[in-house]
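Trainee: What follows is a predicted protein model with its sequence.
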Amino acid sequence: MKSGTKSVIISFLILIFFWFEISTGSVKIGISELLQILSFQDTDSIASKIILHIRLPRTLTAILGGGALAIAGLLMQTLFKNPLAGPSVLGGSAGASLGVGIMMLAGGSVASSLHIKQLDTLGNWSIAIAAIMGSTLVLSVVLAFARKVKDNVILLIIGIMIGYLANGILSLWQFFASPEELQDFLLWTFGNLSAVTYSQLIVLSILIISGVFISLLVAKPLNALLLGENYAQSMGVDIKNIRILLIVVSSVLAGAITAFCGPIGFVGITVPHLTRMVFRTSNHKVLIPNTFLLGSLVLVICDLLAQIPGSALVLPINVITSFLGAPVIMWFLLRRRKFKRAI
């Protein structure tokens, strides 16, 4: 089957699960009523408010978020030539968590003035800005090292250590926080796609579309990196600049999702492997758009599974991504080991 046909099938599956996603929930909405709402013929009923202000933004966030995390993971795996590298490997997610942790665990007048406890529009924006600031701080440190360190392995280790350092500071901050503040922060770490507003969705869309567009522009240098840095340099690739660019793009894609939805695991690690297996290629001109599509499909399915039909209970998205992602990673490692033995 050709790559284009597979892409069409994945796109069609996204549309199918998009429909299931917006029609599934504690409130049952019929097909005819749903069509009226989506065509904006009914905008005043309770059902329309549920669809247009809760389910539709959540589904669009899942589509954008899944694709962004998958692309970020693909870029990191190519840069470091490490199949277990993901969007959070350089400490960006840890930095975002630290920023949000400091904001949410601040307590007293700081949290109240920023509406953190109410989690209204101002509260959501405050959390997003805190996550962006934390992620940017860590990214700045990593980029400072990236300009001086030539070895990608050393840079990878430095990124992991910076992540540990950020987590250590966060743990210390949590130790002195109250139980109520800890509970709020813990809920944020579970990941939540339903808190994104349309204004935040616009910002998210701009960041993600820009990141994906830049990724497509550097598809040729990414292909060259697969054959080694020496070969890439002989092809005219500026290793230092392309490395910094990939780190920035990956961090922006992952940081944007973490800022508005909380940390979401496994999607960025597993989806690039799934894409390579489905399309049987290492050509990034094929991998990048299809990794985005497959990432969108995976996160929409995960969010759909997180909802219990007929119930108001919604499981944390990270629970589902972990249940699906961990077996895939273990299977991949075992498959890779058998392949090496065969050689």
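Mentor: Now that the structure is in, tell me what you want to look at. All figures in this text were calculated on a predicted structure; none of them were measured in a lab.
Trainee: only C-alpha atoms for contact and neighbour calcs from this point on.
Mentor: OK.
Trainee: How many neighbouring residues does the residue lying closest to residue 11 once chain neighbours are set aside have?
Mentor: Among residues not flanking residue 11 along the chain, residue 293 sits closest, at 6.8 Å (Cα to Cα, 6 or more residues apart in numbering). Applying other Cα atoms under 10 Å, we find 26 residues neighbouring residue 293.
Trainee: Put this next to the first one:
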Amino acid sequence: MEAQARALGFCAFGIASAAPDEARAARLEAWLAAGMHGTMAWMEERAHHRRSPQGLWPEARTVIALGMSYAPAADPLRLEGESAIGRISTYAQGADYHDTVKKALKHLARWMVEAGPKCGLGEVGVKVFTDTAPVMEKPLAVAAGLGWQGKHTNVVSREHGSWLFLGEIYTTLDLPPSTPGRDSCGSCTACQDACPTGAFPAPYRLDARRCVSYLTIEHKGPVPEDLREGLGNRIYGCDDCLAVCPWNKFAETAHTMKAFLPRAELTAPRLADLLTLDDAGFRKLFSGSPIKRIGRDRFVRNCLYAAGNSGSAALLSQVEPLLADPDPAVAEAARWAKGRLHAAKPQG
């Protein structure tokens, strides 16, 4: 099965039990009780399904956890000081991983169903998931030995660093579990120190309400003003805590799926161009990209925050037309950006 998975592009493979894990469920409930999921209400609404794989599908006996690499060839932090450029998270510069990972999961699941009777296993039940379902993907990946949850709460692999897309196959098969991953963060605090908005109240604990990825992707409406400067020129997601992880030195781009290679137009887009996008232009530019799901309004809102942080009065000609934008969050972001750029403008 592992050989079949690797042939489909998965570079990480492991097996975990689908049985409940009370410690894992308790950590989820404490995080939700603290409100650290922000406005992601679906996490709380379906917490009973997230508690364990069997909470979602009682017939499940085993979880097959899989990972695909999107390790970047270029330094994700290289554009940090390029204020006229918008920074897009590495994972979103190529094809939508939901489509790529799920397609491979379905192929593997189909192979399992067909191979079951031939191998004397009888009828095999399967369900596939990647990201969008109420599944505790990261803890399950750890239980299956793909790596450990680092202090930034993402999965870290000894072989692939912090650059793994995760997917799962729940199955009715009883399979022997892999050895769980062991924490190897040691005394390192690089990811904690790198966060531009202070989203880690403690190691291994993320407050999504302060996370740049949450603020630029999930959060609707205006971003709190005290967090806007911390966004810098990040307009979709953030790689900072992942990029500084020392374990990335072992991640080889040879494992990176071709579908996840960056599109040239998304590696260093100019804010001046992005601020002029209407809905049709946005859809065309981000066709086949995960960015498309947040819509033009939220994306342009993010670009306006980046413009306000740029200190470049040259962007005023793109900012000012957005003062009358029909979306209230865009118009408010334009007013904020204009005020910042006027304040930064040299006085004659």
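Mentor: Everything's here; your move. Please read these numbers as outputs of a predicted model, since none were measured by experiment.
Trainee: What does the superposition give as a TM-score?
Mentor: In this superposition the chains share a TM-score of 0.26, using TM-score structural alignment, normalised by the length of structure 1; 148 aligned residues with a Cα RMSD of 6.5 Å.
Trainee: Against which helices or strands is the helix or strand hosting the residue nearest to residue 11 of structure 1 packed?
Mentor: Secondary structure from DSSP states H and E places residue 293 of structure 1 in helix 284-306. Using 3 or more Cα pairs under 8 Å, 6 or more residues apart in numbering; DSSP states H and E, the elements in contact with helix 284-306 of structure 1 are helix 3-23, helix 56-80, helix 198-217, helix 219-226, helix 267-279, helix 317-342.
Trainee: nearest to residue 301 of structure 1, of the ones you listed?
Mentor: Closest of those to residue 301 of structure 1 is helix 3-23, at 6.8 Å (criterion: Cα to Cα).
Trainee: orientation of the helix or strand following the closest one relative to helix 56-80 in degrees?
Mentor: Going down the chain from helix 3-23 of structure 1, the next helix or strand is helix 31-38, by DSSP H and E. Helix 31-38 of structure 1 and helix 56-80 are oriented at 70 degrees to each other (axes from the mean of the first three to the mean of the last three Cα atoms, to 10 degrees).
Trainee: before we move on, the earlier item: including distance to residue 152 of structure 1 and mean neighbour count, could the helices and strands packed on helix 284-306 of structure 1 go into a markdown table?
Mentor: Shown next, in a markdown table, are those (distance: least, Cα to Cα, whole Å; neighbours: other Cα atoms under 10 Å):
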| stretch | distance to residue 152 of structure 1 | mean neighbour count |
| --- | --- | --- |
| helix 3-23 | 31 | 16 |
| helix 56-80 | 6 | 27 |
| helix 198-217 | 19 | 16 |
| helix 219-226 | 12 | 19 |
| helix 267-279 | 18 | 23 |
| helix 317-342 | 22 | 14 |
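Trainee: In CSV: those helices, plus distance to residue 285 of structure 1.
Mentor: Listed next are those as CSV, based on distance: least, Cα to Cα, whole Å:
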stretch, distance to residue 285 of structure 1
helix 3-23, 11
helix 56-80, 12
helix 198-217, 7
helix 219-226, 6
helix 267-279, 12
helix 317-342, 23
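Trainee: Quick check: which of the ones you listed is nearest to residue 132 of structure 1?
Mentor: Once these are compared by Cα to Cα, helix 198-217 is nearest, at 11.9 Å.
Trainee: ok now the closest one, how far from the chain's centre?
Mentor: Remark: helix 198-217 of structure 1 is offset 12 Å from the chain centroid, using Cα atoms, centre = their mean, to the nearest Å.
Trainee: And that helix, what does it pack against?
Mentor: helix 56-80, helix 239-261, helix 284-306.
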